[in-house]
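[1] Structure, please.
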Amino acid sequence: MTPQRVLITGAAAGLGAALAAAYRTRGADVLATDVAEGVDLRLDVTSDDDWAAARDRVERTWGGLDVLINNAGVAGGGRLDVAGIDEWRWITEVNLFGMVRGTRTFVPMLKRQRAGLIVNVASLAGLVHPAGMAGYNAVKAAVVALTETTGHELAAYGVRASVVCPSYFRTGLMENLRGEDQAFGAVVAHLVATAPLGPDDIATEVLAALDRGEELILPDEAARAAYDLKLRDRAAYDEQMRQQADRLRAL
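    Below is the predicted model of the structure:
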């Protein structure tokens, strides 16, 4: 089997690094990118020039790409009357437009190849929308929609798209948390720090799901249970979300 050619953003640490290691274990050629040091290529996902340089590197080195993993992202959130509009702009620019730029950069190549896979790492927040996280929820929901649209639009070219929607897992993402709602940020940071799973666990589940051809990937039991409740019993889901919102009043 020909080794896969894989580009991963946000690969210096966390899930991106775990995915890069997992693909390399399989014998894939991996281009790990990030704004941090210790990767193969510096790539700021908000920079059109950086994306063009990444495309040039792929074309020069490999002549094509099999898997694009849009993983880079930032953490943010806050109650509607606390989070500022600049926070909304920041999280949208990185978490949504970063993926849009990556997708637009490589779609022409994938269409010419008539093959390829685009993987967008979203969050359970793209499907289940707890209070206090309007900006993060909205952007991750947009990533889910972007991925579904991508899969439909490119199916005729043999290109697939999958979206990953994990629940809380231990990751360094919270180190870059910013926002005016510091009290709510502390709550989320605690949930991340005490989560039972780490990035290696999630990466293992993601690759297994991609092997099965899944388009919506819920890589942990907490994510699957929460989304199942929303689909199966909307009234119970809404009540659970409102109870969670009520607890925010104590912050």
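[2] CA atoms for contacts and neighbours, from now on please.
    Fine.
[3] Just the strands from the stretch 1-150 of the chain, written as ranges.
    Defined through DSSP state E, counting those that start in this stretch, the strands belonging to the stretch 1-150 of the chain, from first to last, are 5-8, 29-34, 41-42, 67-70, 116-121.
[4] Dump these to a markdown table, plus mean neighbour count and distance to L218.
    As requested, those are exported to a markdown table (neighbours: other C-alpha atoms under 10 Å; distance: least, C-alpha to C-alpha, whole Å):
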| stretch | mean neighbour count | distance to L218 |
| --- | --- | --- |
| strand 5-8 | 22 | 19 |
| strand 29-34 | 22 | 23 |
| strand 41-42 | 20 | 29 |
| strand 67-70 | 24 | 16 |
| strand 116-121 | 24 | 11 |
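[5] CSV for those, including distance to V188?
    Rendered in CSV, the data for the strands of the stretch 1-150 of the chain read as follows (distance: least, C-alpha to C-alpha, whole Å):
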stretch, distance to V188
strand 5-8, 26
strand 29-34, 24
strand 41-42, 29
strand 67-70, 23
strand 116-121, 19
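[6] gap between the nearest residue to V30 once chain neighbours are set aside and T149?
    With C-alpha to C-alpha, 6 or more residues apart in numbering as the criterion, V30 has its nearest non-adjacent residue at 4.8 Å, and that residue is V6. Counting by C-alpha to C-alpha, to the nearest Å, the gap between V6 and T149 amounts to 22 Å.
[7] Next, the second sequence, to be compared with the first:
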Amino acid sequence: MSRRVLVTGGASGLGLALTRLMADRGDTVLVVDLADERPGGLPSGVTYRRLDVRSQQDWDAAFAWVREHWGRLDVLVNNAGVATGGRIDVEAMSDWERVVDVNLLGVARGCHTFAGLLKAQRSGHIVNVASLAGLVHGPGMSSYNATKAGVVALSETLSFELAPWHVDVSVVCPAFFRTNLHASFAGKDAAMQEAGMRLITQATVDADHVAAIVLKGVDARKRVILTDRLGRRAWYSKRLARPLYDRMLTAQARRLARRAGADPDDLSS
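    The predicted structure follows:
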């Protein structure tokens, strides 16, 4: 049965990979992204509209389009996001405001806009793309971790809140995979951005691999979708072997400090 699907940030990366898979299986897909004109690479038959997830006006326009052309929505994929990284005393508050507005409030706006429709039709599925950083909170990424943890919390809340109306909610928590997310890095902490770009560009899996796992998780109506062995190991270590988890991330923080030219044990640094 063909579903009607809206994908934010669907012109590239994981959003595009999900769009292709859904279109291949016969879903009717509306992709929204920042480009004014339809980007290349979208499958034929997929509809495109411009939408900035920071703009409630854009969300209202997308809602009006869905009501007029489809009359319903089966799956909302809140995928749009930006990368950021920085130590708390280095990253600017303006960078915090940017990533919160996109990664957290952008997801919240999407859920807020379409929740009423999904409740009224007594069906639907919200898929919020967070990150392993929403579950495992390594050093030097406080703003990114905070937004992705917020998406995890929002998704869990809505999974209970919307369940009486038969609306499912899944949160996707992938580790690093090859995508163009690193192109959105901005901010003052060059050391953290360099480390983040290296983790993304040198990852062993790509967006297509992750998208296939995500789609299986959505079909299975999983509330939390972990996409790789590293993510599962880190998450279970935090839950079941907390001392080991703490030692690992403490060591990671010391390596980060030394790469940035500071020795935590040197009082003069």
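[8] ok so, going back, return the distance of the residue nearest to V30 of the first structure relative to N71 of the first structure.
    Noted for V6 of the first structure: a distance of 12 Å to N71 of the first structure, by C-alpha to C-alpha.
[9] Next, the counterpart of S167 of the first structure in the second structure: secondary structure please.
    Alignment note (TM-score structural alignment): S167 of the first structure maps to A175 of the second structure. What DSSP: H, G, I helix; E, B strand; the rest coil gives for A175 of the second structure is coil.
[10] I'd guessed A175 of the second structure sits against V129; true?
    No: between A175 of the second structure and V129 no contact is recorded; they are 11.5 Å apart, counting by C-alpha atoms under 8 Å.
[11] Start and end of stretch 218-237 of the second structure, how far apart?
    First-to-last residue span, stretch 218-237 of the second structure, C-alpha to C-alpha: 25 Å.
[12] Over to stretch 3-20 of the second structure?
    14 Å.
[13] Now find how far off-centre that stretch is within its chain.
    The chain centroid and the centroid of stretch 3-20 of the second structure are separated by 12 Å, computed with C-alpha atoms, centre = their mean, to the nearest Å.
[14] What of stretch 117-131 of the first structure?
    Relative to where its chain is centred, stretch 117-131 of the first structure has its mean C-alpha point 7 Å off (C-alpha atoms, centre = their mean).
[15] which bit of the second structure covers it?
    Under TM-score structural alignment, the alignment places stretch 117-131 of the first structure onto residues 125-139 of the second structure.
[16] ditto for stretch 198-218 of the first structure
    Using TM-score structural alignment, the partner range for stretch 198-218 of the first structure is residues 206-226.
[17] which residues does the aligned partner of G102 of the first structure in the second structure contact?
    Using TM-score structural alignment to pair residues, one finds that G102 of the first structure aligns to G110 in the second structure. Applying C-alpha atoms under 8 Å, 6 or more residues apart in numbering to G110 of the second structure gives the contacts V53, W59, L76, N78.
[18] at 7 Å instead, please
    W59, N78 (C-alpha atoms under 7 Å, 6 or more residues apart in numbering).
[19] I'd like the distance from it to D60 of the second structure, if you could.
    G110 of the second structure is 10 Å from D60 of the second structure, where distance means C-alpha to C-alpha.
[20] do the same with S12 of the second structure
    Counting by C-alpha to C-alpha, the gap from S12 of the second structure to D60 of the second structure is 23 Å.
[21] Who has more neighbours out of the two?
    S12 (20 against 16; other C-alpha atoms under 10 Å).
[22] Leaving out chain neighbours, which residue sits closest to the more buried one?
    Leaving aside its sequence neighbours, S12 of the second structure sits nearest to N180 (C-alpha to C-alpha, 6+ apart; 7.4 Å).
[23] Count residues in the vicinity of the one you found, would you?
    Based on other C-alpha under 10 Å, the number of other residues close to N180 of the second structure is 16.
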